[in-house]
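*Asks:* Just need the structure, nothing else, for what follows:
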Amino acid sequence: MHCLRLVTLVFIVAFVSANTRGCGKRHREGFNSNKDNHNLQSGGRTRTYAVNVPKGYNDDLDKEWPLIIDFHGNGGSPEKQYENSRYYKYTQGQEYIVVYPAGVEKHWQGPSYAVKGVNDLAFVTDLLEHIRDNYCIDNNRLYASGKSIGGGFVDILACSPEGNPFSAFAMAAPALYAETNPKFKCPYKRAILQAHGTKDQTIPYEGSSSGKGGPIPFILEWVSKWGKRNGCGYQDMKTLIREGDGYKLFTYSCNGYNKIVQHYQVINNGHCWPSTSRATTDGRRDYCGPYLFDYTPRVLEFFSRWNKQNAPSNQ
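*Replies:* The predicted structure is shown next:
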């Protein structure tokens, strides 16, 4: 009995230590992208990232903060993605530490044009450990988001064991090349949010057999596939039509999970992170109008609903 209590105590102490090992360290609040200070070794490469430290972080160095890792699109950068998702502009978004990693040659694994030999899944694991070592992170509230090929990589992450630490995943206009690979497997249940424009010419909503990085699935078929992965059937799908607000919403709820899969079909929007503002990275592009639908607050609301206690357990 004494041995059992000792083992239990050691486990609890080890968990607490791992969960809070980055606490007590001060950081400059706001957006930080200095590559000399924000890098790590992964897969034999020096990988870099930017981070937005919320206002008030240094007021309580033992407070644990939820984390979002946000992946840029093809040819993008941490700085561009920071101004695309703009989590920092929202009161709810200011409650998160947000990390913006940089892809090797501005790509992520998944498409045929990705840099050969780069394992971005291993990089996510290394990055997560690095952030835990340096920031005060709430391990019960870890999330991943991304746009275009960054969104496609978030899908790959959700379908991989490296995605197990995360509670929910959000994508905008994801380049879902991996999903058409016959060798691609996805044995996991996940909380999934996605938005896709019906006028997307880069990753067409209706799919394509000849995308830049490979074939692309029909988006609604991919959404239904995630419904099935979570144990839902066609009868579990609901549709909310809000054309005046620029979207149709498709959701799956089943097995005690309310709206575990959500898909916003953004009407007449292009290859964009949808926004009502023209000031975002994508918002400056004409094909990202009409500016009726703001995706970021939907992402934040979705993330706020999920944590390691109520998200599907795949471990």
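*Asks:* okay, CA-based contacts and neighbour counts for the rest of this
*Replies:* Fine.
*Asks:* hey, where'd the strands end up in the stretch 201-315 of the chain?
*Replies:* Listed from the start of the chain, the stretch 201-315 of the chain has strands (DSSP state E, counting those that start in this stretch) covering 208-211, 214-216, 237-242, 247-254, 257-266.
*Asks:* Go through the ones you listed and name the closest to residue 39.
*Replies:* strand 214-216 (30.9 Å; C-alpha to C-alpha).
*Asks:* ok, residues contacting that closest one?
*Replies:* Here strand 214-216 makes contact (C-alpha atoms under 8 Å, 6 or more residues apart in numbering) with 111-112, 175-177, 179-180, 203-204, 207-210.
*Asks:* Centre of the chain to it, how far?
*Replies:* 21 Å (C-alpha atoms, centre = their mean, to the nearest Å).
*Asks:* end-to-end on stretch 52-60?
*Replies:* Taking C-alpha to C-alpha, to the nearest Å, stretch 52-60 runs 17 Å from one end to the other.
*Asks:* Could you check how far it is from the centre of its chain?
*Replies:* Distance of stretch 52-60 from the chain centroid (C-alpha atoms, centre = their mean) equals 22 Å.
*Asks:* want to put them side by side, so please do this one too:
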Amino acid sequence: MVLPSESALSSGCGKSLPDDFSSGQTTSISVPATNGQPIRHYKVHLSANYQNDRGHAIVFSFHGHNGNMAKQEDLSQLSLKGILINGAGIIAVYPKGKEGTDGQSAWQGAPYSAPGVDDIAFVNTMIATLQSTFCVDSSRIYVTGKSNGAGFVNLLACTPLIASKIAAFATVSAAFYTGTFNGDCPTQRAIPILDFHGTADTVVSYNGGQSHGGTQVSIDDFRHGWASRNDCQNKSTISHLSKETDPQQLIEIQTWNTNCKTGGIVIGYKITAGQHSWPRTTLPVKCNGNVGTNDCTTTVFDATTSVIIPFFNTHTL
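*Replies:* Predicted coordinates for the structure are as follows:
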């Protein structure tokens, strides 16, 4: 465990929890409409061992197109007991996207997202509110998301104002649209990137192409692009999970970490025959035990507990 510096501890340290919050519980928060922006909503899960005298990491988890807060909490498993970053329980945050042009919830950066809605400003507001309400280690704020939510995570990484506040980024089954991400992504620091994508994803093709009213970037181009921005050596090293975990060696792990800028790394999990899902060994509650397609499928590892959280734990601002 590395104690955060005094400057990293937020103004919420030492404060009692608001009346509607308790450790180990998930609580909804509303952001009033302001500056021409609509009312916004997000849920916050405080770990069971939350303490107001030590800094806790924040992990944002953004749902996909037509998703919602409760399903994303279930899917990403960030509210599970025992999840720690730097030896302390995390503050897991599940924001809600606004209704897009097709009547379904979405995040900025997709062709179907709500016109005029500033989701980046919403994230900035959430960070400030959480820091003033809870004891946050401000050097350990992380973002992850699925599908359109993962595409939005990439947009945050490409927005220096926000990227300067986030220590690392993880994307799952991501939809990257050329309309907002065409490879010309301004960065002012090395960005740690972790990405998961299945080769049998029929919602967001691994190879990119036309979909949902826009053009999607291929996953290989996305990973190579970040490796280039981080000044990493162009060729990745290839590894696999253990044969005990993945007997058929269906999961290829691509890592760019040679000659990178300090703190820069790109890791990509190429999941052979993987669908449009969050890699996990158990089915989400929404599947009601029925194995089917996309999120209602399982893989040989749990992305959140075995990969994402350890990845976040190694990165700090």
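*Asks:* Out of the contacts of strand 214-216 of structure 1, which comes closest to residue 283 of structure 1?
*Replies:* Looking across the contacts of strand 214-216 of structure 1 and measuring by C-alpha to C-alpha, the closest to residue 283 of structure 1 is residue 203, at 17.5 Å.
*Asks:* surely the closest one meets residue 177?
*Replies:* No. With contacts counted by C-alpha atoms under 8 Å, residue 203 of structure 1 stays clear of residue 177, the gap being 9.5 Å.
*Asks:* In the contacts of strand 214-216 of structure 1, which residue is surrounded by the most others?
*Replies:* residue 175 (32 neighbours; other C-alpha atoms under 10 Å).
*Asks:* so what corresponds to that one in structure 2?
*Replies:* Per TM-score structural alignment, the equivalent position to residue 175 of structure 1 in structure 2 is residue 175.
*Asks:* give the contact list for its match.
*Replies:* By C-alpha under 8 Å, 6+ apart, the contact list for residue 175 of structure 2 reads 147, 148, 150, 151, 204, 216, 217.
*Asks:* Format those as JSON lines; extra columns: distance to residue 43 of structure 2.
*Replies:* Converted to JSON lines, these look like this (distance: C-alpha to C-alpha, whole Å):
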{"residue": "147", "distance to residue 43 of structure 2": "19"}
{"residue": "148", "distance to residue 43 of structure 2": "19"}
{"residue": "150", "distance to residue 43 of structure 2": "18"}
{"residue": "151", "distance to residue 43 of structure 2": "20"}
{"residue": "204", "distance to residue 43 of structure 2": "27"}
{"residue": "216", "distance to residue 43 of structure 2": "29"}
{"residue": "217", "distance to residue 43 of structure 2": "30"}
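*Asks:* tell me which of these are still there in structure 1?
*Replies:* Among the contacts of residue 175 of structure 2, the ones still in contact in structure 1 (both residues aligned by TM-score structural alignment, their matches' C-alpha atoms under 8 Å) are 147, 148, 150, 151, 204, 216.
*Asks:* What residues does the first one make contact with?
*Replies:* Residues in contact with residue 147 of structure 2 (C-alpha under 8 Å, 6+ apart) are 63, 64, 65, 171, 172, 173, 174, 175, 204.
*Asks:* Between those residues, which sits nearest residue 50 of structure 2?
*Replies:* Nearest to residue 50 of structure 2 among those, with distances taken as C-alpha to C-alpha, is residue 63, at 24.5 Å.
*Asks:* Which residue in structure 1 aligns with the closest one?
*Replies:* Match for residue 63 of structure 2 (TM-score structural alignment): residue 72.
*Asks:* I'd like to know how far that match sits from residue 283 of structure 1.
*Replies:* 15 Å.
*Asks:* Compare neighbour counts for those two and give me the winner.
*Replies:* residue 72 (29 against 21).
*Asks:* measure that one to residue 153 of structure 1 for me?
*Replies:* Taking C-alpha to C-alpha, one finds residue 72 of structure 1 at 10 Å from residue 153 of structure 1.
*Asks:* Now for those two: what residues contact both?
*Replies:* With C-alpha under 8 Å, 6+ apart, residue 72 of structure 1 and residue 153 have common neighbours residue 146.
*Asks:* Start from the N-terminal end of structure 1 and give the helices.
*Replies:* Ranges of helices in structure 1, per DSSP state H, are 2-20, 78-85, 120-134, 149-158, 219-229, 295-305.
*Asks:* Throw these into a markdown table and include distance to residue 60 of structure 1, thanks.
*Replies:* Shown next, in a markdown table, are these (distance: least, C-alpha to C-alpha, whole Å):
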| stretch | distance to residue 60 of structure 1 |
| --- | --- |
| helix 2-20 | 13 |
| helix 78-85 | 25 |
| helix 120-134 | 15 |
| helix 149-158 | 31 |
| helix 219-229 | 39 |
| helix 295-305 | 22 |
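*Asks:* Any figure for the gap between the most centrally placed residue in structure 2 and residue 169 of structure 2?
*Replies:* For structure 2, the residue nearest the mean C-alpha position is residue 144 (0.3 Å; C-alpha atoms, centre = their mean). According to C-alpha to C-alpha, residue 144 of structure 2 and residue 169 of structure 2 sit 6 Å apart.
*Asks:* Overlap of the contact sets of these two?
*Replies:* Here residue 144 of structure 2 and residue 169 have residue 153 as joint contacts, going by C-alpha under 8 Å, 6+ apart.
*Asks:* ok, and the closest non-adjacent residue to the counterpart of residue 104 of structure 1 in structure 2?
*Replies:* The alignment partner of residue 104 of structure 1 in structure 2, by TM-score structural alignment, is residue 98. In space, not counting the residues next to it along the chain, residue 98 of structure 2 is nearest to residue 105; the distance is 5.0 Å by C-alpha to C-alpha, 6 or more residues apart in numbering.
*Asks:* And for residue 218 of structure 1?
*Replies:* In space, residue 218 of structure 1 is closest to residue 207, 4.1 Å off (C-alpha to C-alpha, 6+ apart).
*Asks:* how about the one you found, what does it touch?
*Replies:* Residue 207 of structure 1 touches 215, 216, 217, 218, 219, counting by C-alpha under 8 Å, 6+ apart.
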